[in-house]
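>>> fold the stuff below for me.
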Amino acid sequence: MQIDVQQKSHARHMVLLACVLSFLVAATFVGTTTTSYASSVPGGNVSDPAVRAVDIARPAIVRIITSISGHLDVQFPSGQTVTFPQTGQGYQAQLSGTGTFITSNGDILTADHVVSPPPSVLQDAASQDVATYISQHPNTGIQASSAALVNQALNAGQLKSTAHYDQKSSEVFLSTDYTGPLTAKTLSGVPTTMHSTVDKIEKESPFDQMDVAVVHAPFQDTPGVQLADSSNVQPQDALTIIGFPGNADVNDLPQNLFTSSVNTITVSSIKTTQGGAPLIQVGGNVEHGDSGGPGLDSQGNVVGIVSFGLSSANSPGSTSFLQASNSARSLITALNLNTTPGAFEKLWDKAFSDYASSTVGHWHTAQQEFQQIATSYPQFQAITPYLTYAQDQAKTEKAPQAQATPRSSSVSSSAKAPATSWKALALTIGVIAVLVLLVISLFVVAVRGRKKKTSATPQNPVVPQNFRPGYPPVTPPAIGPINTNMAMPARPAPGQPGPMQPPVRQPFPGQMVAGTPPQGSGMQNNSLEETMRPWPCGHMNRLNARFCSVCGELAPQPPTVRRVEQ
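Take a look at the predicted model:
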């Protein structure tokens, strides 16, 4: 019993040891294939799918600066129509917004008011001149007011006006997420390869309708972002907007002007315009200059276009709205644009996915793919930090056995990962070997335990023939030969009492008197001796006797036997 307990305890210890060793070996194996990212990694926490999707999309985001020159005709209540400015030269203004490449041929999605400014731009510019004119001409039919009140009257339509744009031109600038750092000190110093003029507004919906536009600039093989179904957007969804807010323009250096800002916003509600176009109401940091920028879902697809915000003087905050991507998709469908990813977008998506991967040999794969992009697209200088980091990591990474060779522009983002390295294979074999040894050890321990248990089991004891349960075994005394020379006791004299003779008791049914063999039994002396045992009174009696056949003493009580359960 004790041996069995020890065997089970030893087996449990061996199983526990096997589990611990297996865990340690598995942890070592996993540790060799898991990549940890430090805060200094280009692109940030690229192991996060949402962050990775934004990083891939950022080179496709552009800044659009629209320059306008125009006049404003104001119709006063008196019936007069006056054109402002009265000097003859139009108002000059520049507007800034954001756009997104949606094809590889230079097609850009933006908000319509970014490339076709609404009348409010000229109304804001002319407000001071109109207020001055009213104060100098009492016959206009309107009381003299401040420029702010005049501006409100113009924007609300209480004071009717008509805007005329004499000149309107939009320039598209690639961001530093594509060009890399810029050393130019002014806009005129930016290389001409980094910007281009919009040559066509392909399709647009006015600001008071859907406020979306598709324009074209002469760029080739550009990065792009795909559009997703905006009907899947729900309240509390997290979106990411990329843009160029005016408040972030700390100075006029091109490096700052063309570095995009990334903000996370939350969907508050789904609304519609007066004409029934879907709107996505959001909460978060959305500012002037973000207009036209994309609202990206967690997969990096466009689901909204930043459009406008509402605020009041009595409210510290503001509410922002995005035009739904489905409104833009209707324009794209009407234009029959090919939004299939181009060669650059495929290579960039594949290379960045390998860069952010944790598979064995991914650093070698990423550095080769980044190098191919850097060679094929020399203007894409933003790839430099990624290429440098991948090269540094590849120096300490074991090269895979079969290195995948990057293909040409038809490389798919779903290409297979490189083959497992020799180190991973060796660790796998080691894990299997350790487990096999542990199984063999457990088997040997079990066999030895069984042998010990068998050898420790006691043999069946030899029961003597005269053993009777309840009585201790007794060896009957040997009966020697009869001594014929023994003196016979003298016969007592007449009248003298003889020696005391024990009374002779009649046996109970089934009981025999000592010295009187049962009739017809034919029992031999040796059989009689084997059935006799000494009593405390000193006389020999049969095993089943109840009274002593000599002195009549009651039979002794059998000893108490305690049974021990094994």
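>>> alpha carbons only for contacts and neighbour counts from here, please
Will do.
>>> by contact count, what packs against the helix or strand containing Gln368?
Element membership for Gln368, per DSSP states H and E: helix 362-376. Contact here means 3 or more CA pairs under 8 Å, 6 or more residues apart in numbering; DSSP states H and E; on that basis helix 362-376 packs against helix 343-355, helix 384-395.
>>> what angle do the first one and helix 362-376 make?
An angle of 160 degrees separates the directions of helix 343-355 and helix 362-376 when computed by axes from the mean of the first three to the mean of the last three CA atoms, to 10 degrees.
>>> how close does Leu425 sit to Phe258?
Note on Leu425: its distance to Phe258, by CA to CA, to the nearest Å, is 48 Å.
>>> the more surrounded of those two?
Between Leu425 and Phe258, counting by other CA atoms under 10 Å, Phe258 is the more crowded of the two (22 against 12).
>>> mean neighbour count and distance to Gly31 for the helices and strands packed on helix 362-376 - can I get that in CSV?
Below are the helices and strands packed on helix 362-376 laid out as CSV (neighbours: other CA atoms under 10 Å; distance: least, CA to CA, whole Å):
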stretch, mean neighbour count, distance to Gly31
helix 343-355, 22, 18
helix 384-395, 17, 16
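>>> a markdown table for those, including distance to Ser320?
Shown next, in a markdown table, are the helices and strands packed on helix 362-376 (distance: least, CA to CA, whole Å):
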| stretch | distance to Ser320 |
| --- | --- |
| helix 343-355 | 31 |
| helix 384-395 | 35 |
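>>> closest one to Leu437 among those?
Between Leu437 and those, the shortest gap by CA to CA is with helix 384-395, which sits at 35.8 Å.
>>> other SSEs contacting the closest one?
Using 3+ CA pairs under 8 Å, 6+ apart as the contact test, the elements touching helix 384-395 are helix 362-376.
>>> looking at the helices and strands packed on helix 362-376, which is closest to Ile440?
With CA to CA, the closest approach to Ile440 among those belongs to helix 384-395: 40.7 Å.
>>> tell me the helix or strand right after that closest one.
Counting by DSSP H and E, what follows helix 384-395 is helix 422-455.
>>> any buried residues in that next one, and which?
For helix 422-455, the neighbour count (16 or more other CA atoms under 10 Å) marks Ala424, Leu427, Val431, Leu438, Leu442, Gly449 as buried.
>>> do the same with stretch 23-39
By neighbour count on 16+ other CA under 10 Å, the buried set for stretch 23-39 is Val25, Phe29, Thr33.
>>> tell me who's in contact with the first one.
Residues in contact with Val25, defined by CA atoms under 8 Å, 6 or more residues apart in numbering, are Leu427, Val431.
>>> what about it, distance to Gln128?
78 Å.
>>> and for the last one?
In this structure, Thr33 and Gln128 are separated by 67 Å, where distance is defined by CA to CA.
>>> circling back to that earlier point, quick one, which of the helices and strands packed on helix 362-376 is nearest to Leu16?
Minimum separation from Leu16 across the helices and strands packed on helix 362-376 (CA to CA) falls at helix 384-395, 38.0 Å.
>>> among the buried residues of stretch 23-39, which lie within strands?
Judged by DSSP state E, these include no members of strands.
>>> please provide the structure for the following sequence as well, for comparison with the first:
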Amino acid sequence: MKIKQPQLLNLRASYTIKSIGNMSQCMALAMLGLICAVPVKANVADFEVPQKPPTQKRLLAHSTKSAVVRIVNGCQGKAYLPRNGKTYNLTSIGYGSGYFVTSNGYIVTNAHVTQLSQNQAECMQLLFQDFVKQVYQDYVSVDLNTLKTMVKRSQLLTYTPIQQVLLQNGKALPFEQIVSGAPNAIGKDVAIIKIDVKNVPILKLANSRSVQLLDRITVIGYPAAADSTTRLSDDSFHVPSITDGAVSAMKTTRDGEPVIQTSASVTHGNSGGPAVNEQGEVIGIVAFRGDTVNNQEVQGFSFVIPSNTIREFIKLAGIQADKEEISQK
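Below is the predicted model of the structure:
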């Protein structure tokens, strides 16, 4: 019969066993056949519980998340309203995810993640909406026609596109868009961008033809649902979230492009983030979710653009990826 060993306590400080007297008293008691406790200082290490070895899944999470970044895209500007002589600060930005595919700063993400700063007319329209909203807050009692007249007489003083990659250390770097698919062509919703860095961690690209039903996958990114600016620290904003699931279907878009359906939970902000297999290789990037049901978003139905489609854009970008960076399995 196997005897169960008693569990050791994890003591954070050394302690001393109480003594009932000094050494001379102990010797006297010993002559009478009595036992005396002598002060003994315990070694903390003797009482520490051995740490469990990390699981394969935990090792995978730590080895892959360091290559993931948050992408900020949009525009900002200033508008002047003659009616009150006030200058309004305007902003329209969106967030997405991406990952380093090369150690010198090339990043894979979605085309729709980087779209806004590339389309000045669309971004200016969103700034205008922000402007109207702010003016309305200053003139709540003004009727709609008067408000429209006031806004028409305003001036846009400045316009600046926002194209930044936020690293996990909090550093923000401008990015250059190298190549991009059409954001409305869902199966080709891929973009390659570049920032000026060296020796960053990367993720290998798997062969998506090897993906099979019920393969376990992990999605890494920056979902908006995990951004609680009122409850979490500023540093937490730069920590990526990890969700897992499985490959639940292999499907095609209306344009005939392949997509991989997974059961991993994703939300706004996950777009462009990698989905990796159990070897830590990217099988694709998150692109969109399933339709709403009764106007409610349903989790567990996310769609990934396969890694072999990503390869096409890497080739278009002229990236010289090393063999160890792109798996040929």
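>>> wait, Val62 of structure 1 touches Ser96, no?
No - between Val62 of structure 1 and Ser96 there is no contact under CA atoms under 8 Å: 10.8 Å.
>>> okay, these two: which has more neighbours?
More neighbours surround Val62 than the other of Val62 of structure 1 and Ser96, with 31 against 21 (other CA under 10 Å).
>>> aligned partner of that one in structure 2?
Counting by TM-score structural alignment, Val62 of structure 1 lines up with Val69 in structure 2.
>>> quick one: residues contacting the aligned partner of Arg254 of structure 2 in structure 1.
Using TM-score structural alignment as the criterion, Arg254 of structure 2 maps onto Gln274 of structure 1. Gln274 of structure 1 makes contact with Gln209, according to CA under 8 Å, 6+ apart.
>>> quick one: classify Gln274 of structure 1 as helix, strand or coil.
Following DSSP: H, G, I helix; E, B strand; the rest coil, Gln274 of structure 1 is assigned to coil.
>>> next: Gln134 of structure 2.
helix.
>>> then Val267 of structure 1?
strand.
>>> was I right to think it contacts Asn232?
No - Val267 of structure 1 is beyond contact range of Asn232, at 11.8 Å (criterion: CA under 8 Å).
>>> more neighbours, the two?
Between Val267 of structure 1 and Asn232, Val267 has the larger neighbour count (other CA under 10 Å), namely 20 against 8.
>>> with adjacent residues omitted, what lies nearest to that one?
Nearest residue to Val267 of structure 1, sequence neighbours excluded (CA to CA, 6 or more residues apart in numbering): Val282, at 4.4 Å.
>>> show me the contacts for that neighbour.
The contact partners of Val282 of structure 1, by CA under 8 Å, 6+ apart, come to Ile265, Thr266, Val267, Ser268, Ser269, Thr319, Ser320, Phe321, Leu322.
>>> the host helix or strand of it vs structure 2, average distance?
Applying DSSP H and E as the criterion places Val282 of structure 1 in strand 278-283. Here the mean offset of strand 278-283 of structure 1 against structure 2 after fitting is 1.5 Å, by mean CA distance after the TM-score superposition for structure 1.
>>> did I read that right, Asn155 of structure 1 in a strand?
No - under three-state DSSP, Asn155 of structure 1 falls outside any strand and is assigned helix.
>>> so what corresponds to it in structure 2?
Using TM-score structural alignment, Asn155 of structure 1 pairs with nothing in structure 2.
>>> for Asn155 of structure 1, which non-adjacent residue is closest in space?
Asn155 of structure 1's closest residue in space is Ser120 (CA to CA, 6+ apart), at 6.2 Å.
>>> the one you found: how many residues sit nearby?
Neighbour count of Ser120 of structure 1, defined by other CA under 10 Å: 16.
>>> ok, Gly70 of structure 1 next?
Neighbour tally, Gly70 of structure 1, other CA under 10 Å: 20.
>>> is it fair to say it lies in a strand?
Yes - looking at Gly70 of structure 1 with three-state DSSP, it is inside a strand.
>>> list the contacts for it?
Taking CA under 8 Å, 6+ apart, one finds Gly90, Tyr91, Gln92, Leu122, Ala163, His164, Tyr165, Asp166, Gln167 in contact with Gly70 of structure 1.
>>> just Phe175 of structure 2 next, same as before
So Phe175 of structure 2 contacts Gln163, Gln164, Val165, Ile193, Lys194, Ile195, Asp196 (CA under 8 Å, 6+ apart).
>>> quick check, nearest of those residues to Leu29 of structure 2?
Taking CA to CA as the measure, Leu29 of structure 2 sits nearest to Val165 out of the contacts of Phe175 of structure 2, at 75.0 Å.
>>> wait, that closest one touches Gln177, no?
No - counting by CA under 8 Å, Gln177 is not a contact partner of Val165 of structure 2; they are 11.5 Å apart.
>>> the two - which one has more neighbours?
Val165 (25 against 18).
>>> helix, strand or coil: sort out the more buried one for me.
strand.
>>> what does it align to in structure 1?
Checking TM-score structural alignment: Val165 of structure 2 goes with Val172.
>>> from Gln92 of structure 1, how far off is its match?
Where Gln92 of structure 1 is concerned, Val172 of structure 1 sits at a distance of 19 Å (CA to CA).
>>> same question, Tyr37 of structure 1
From Tyr37 of structure 1 to Gln92 of structure 1 the distance is 49 Å (CA to CA).
>>> and Thr428 of structure 1, by the same measure?
71 Å.
>>> who touches stretch 234-246 of structure 1?
Under CA under 8 Å, 6+ apart, the answer for stretch 234-246 of structure 1 is 54, 58, 61, 63, 96-98, 257-270, 287-291, 293-298.
>>> in ChimeraX, how would I select the buried members of these?
To isolate the buried ones among the contacts of stretch 234-246 of structure 1 in ChimeraX, judged by 16+ other CA under 10 Å, type:
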select :54,58,61,63,96,97,98,257,258,259,260,265,266,267,268,269,270,287,288,289,290,291,293,294,295,296,297,298
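>>> quick one: Asn285 of structure 1 is in a helix?
No - going by three-state DSSP, the assignment for Asn285 of structure 1 is coil, not a helix.
>>> aligned partner of it in structure 2?
Match for Asn285 of structure 1 (TM-score structural alignment): Ser265.
>>> tally up the residues packed near its match, please.
With other CA under 10 Å as criterion, Ser265 of structure 2 counts 19.
>>> relative to Leu126 of structure 2, how far out is it?
29 Å.
>>> swap in Ala225 of structure 2?
Using CA to CA, one gets 23 Å for the distance from Ala225 of structure 2 to Leu126 of structure 2.
>>> number of residues surrounding Ala317 of structure 2?
By other CA under 10 Å, the residues close to Ala317 of structure 2 number 17.
>>> wait, what's in contact with it?
Counting by CA under 8 Å, 6+ apart, Ala317 of structure 2 makes contact with Ile178, Val179, Ile192.
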